[in-house]
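> here's my sequence, what's the structure:
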Amino acid sequence: MVGLLVAVGTLLLATAIGFALRARDGRVKEKAVDQAVPEEVRALLDPDAAVTLVQLSTTFCAPCRQARVLLADLAGRTGGLAHTDLDLTSQPRLAERLSVLRTPTTLAVDSRGVELLRVSGVPKRAELLAALAPHLPA
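Below you'll find the model as predicted:
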């Protein structure tokens, strides 16, 4: 009987943790401190865009494909917004310097090379647009 209670408790705990992690997926995290991104990322920025969405991906990341489609569409429909992709598969040191714990991670970087916000996981379109609005031209 004790074994059954332990098994049920473990399943309930795992389910609660799963729901908590899923709720955090795709949430926008604004940067409190202006922090310039490394030169490898600055080299990818679109000089004509107010904000460039830099998608950090890896080769075998299935959600990265979904994020790529969403971000490219968003950039295509929004003035002052650009999208680029950076594959971190063979660049673990860069991933460490950027504090990337999972892919996809999306960085919103302004034209000066300062990270404005980041999203871990596939972004939620409406939430990302709302967070970017103050940084985009009217």
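> contacts and neighbour counts: CA atoms only from here.
OK.
> regarding this protein, what is its longest strand?
Determined from DSSP state E, the single longest strand within the chain is strand 28-36.
> what's the first helix or strand after it?
Of the helices and strands lying after strand 28-36 in sequence (DSSP states H and E), the nearest is helix 39-42.
> tell me which residues in that following helix are buried?
Taking 16 or more other CA atoms under 10 Å as the basis for neighbour counts, the residues of helix 39-42 that come out buried are 41, 42.
> for it, packing partners?
When contacts are defined as 3 or more CA pairs under 8 Å, 6 or more residues apart in numbering; DSSP states H and E, helix 39-42 packs onto no helix or strand at all.
> from the chain's centroid, how far away is the longest strand of the chain?
Using CA atoms, centre = their mean, to the nearest Å, the distance from the centre of strand 28-36 to the centre of the chain it belongs to is 13 Å.
> alongside the first, I'd like the structure of this one:
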Amino acid sequence: MAGIWVLLGTLVVATAAGLVLQRRNGRIKAAKPVTVRPELPQPVAEALDPGAPVTLVQISTTFCAPCRQTRALLSHLADRTDGLRHVDLDVTNQPEVAQRLGVLRTPTTLAYAPDGRELLRIGGIPKGPDLLEALAPHLKLSA
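Next up, the predicted model:
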């Protein structure tokens, strides 16, 4: 009888954890204002386009299946949105880049202004309409 209760308790905890993780996936978090901006890692600084109001830097790894889905979504958004650029940065062989950016999971998408200021970040697969709505003030779009 005790084994059934242990199994039932495990199922409840696992279900709750799954629901929490699912709810957090793709949620947009606005960057916190900082007085002193840390220096960006070189691969990220090189990826920024001074001519684009927003550069989306996707942090990926080689064997990440959601990263491929995110890459397709962000490339499509960048192709059809003026002023939006997308760069996919594979950090499989350079984990120090992810560590310096405070990225704990892939895919993570970071939106940067041309001056290197972080505008927002998204853990997991972004939701296209929500992302465009959050970026609208930076892209001069109507939300």
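> now for the longest strand of the first structure, which elements pack on it?
With 3+ CA pairs under 8 Å, 6+ apart as the test, strand 28-36 of the first structure has strand 114-120, helix 125-132 packed against it.
> the first one maps to which residues in the second structure?
Strand 114-120 of the first structure falls opposite residues 117-123 of the second structure when the two are matched by TM-score structural alignment.
> relative to strand 114-120, how tilted is the longest strand of the first structure?
Taking axes from the mean of the first three to the mean of the last three CA atoms, to 10 degrees, one finds strand 28-36 of the first structure and strand 114-120 inclined to each other by 150 degrees.
> what is the orientation angle of strand 28-36 of the first structure with helix 125-132?
Orientation of strand 28-36 of the first structure against helix 125-132 (the same axes, to 10 degrees) gives an angle of 40 degrees.
> which parts of strand 28-36 of the first structure are buried?
By neighbour count, and taking 16+ other CA under 10 Å as the criterion, the buried residues in strand 28-36 of the first structure are residue 28.
> got the contact list for the match of strand 114-120 of the first structure?
Among residues not part of stretch 117-123 of the second structure, those counted as contacts by CA atoms under 8 Å, 6 or more residues apart in numbering are 24-31, 37, 105-113.
> can you show me the helices along the first structure?
2-24, 39-42, 62-77, 92-97, 125-132 (DSSP state H).
> just say which of those helices is most tucked in.
Stretch with highest mean neighbour count among the helices of the first structure: helix 62-77 (a mean of 16; mean count of other CA atoms under 10 Å).
> what's the burial count for residue 83 of the first structure?
If you count neighbours by other CA atoms under 10 Å, residue 83 of the first structure ends up with 23.
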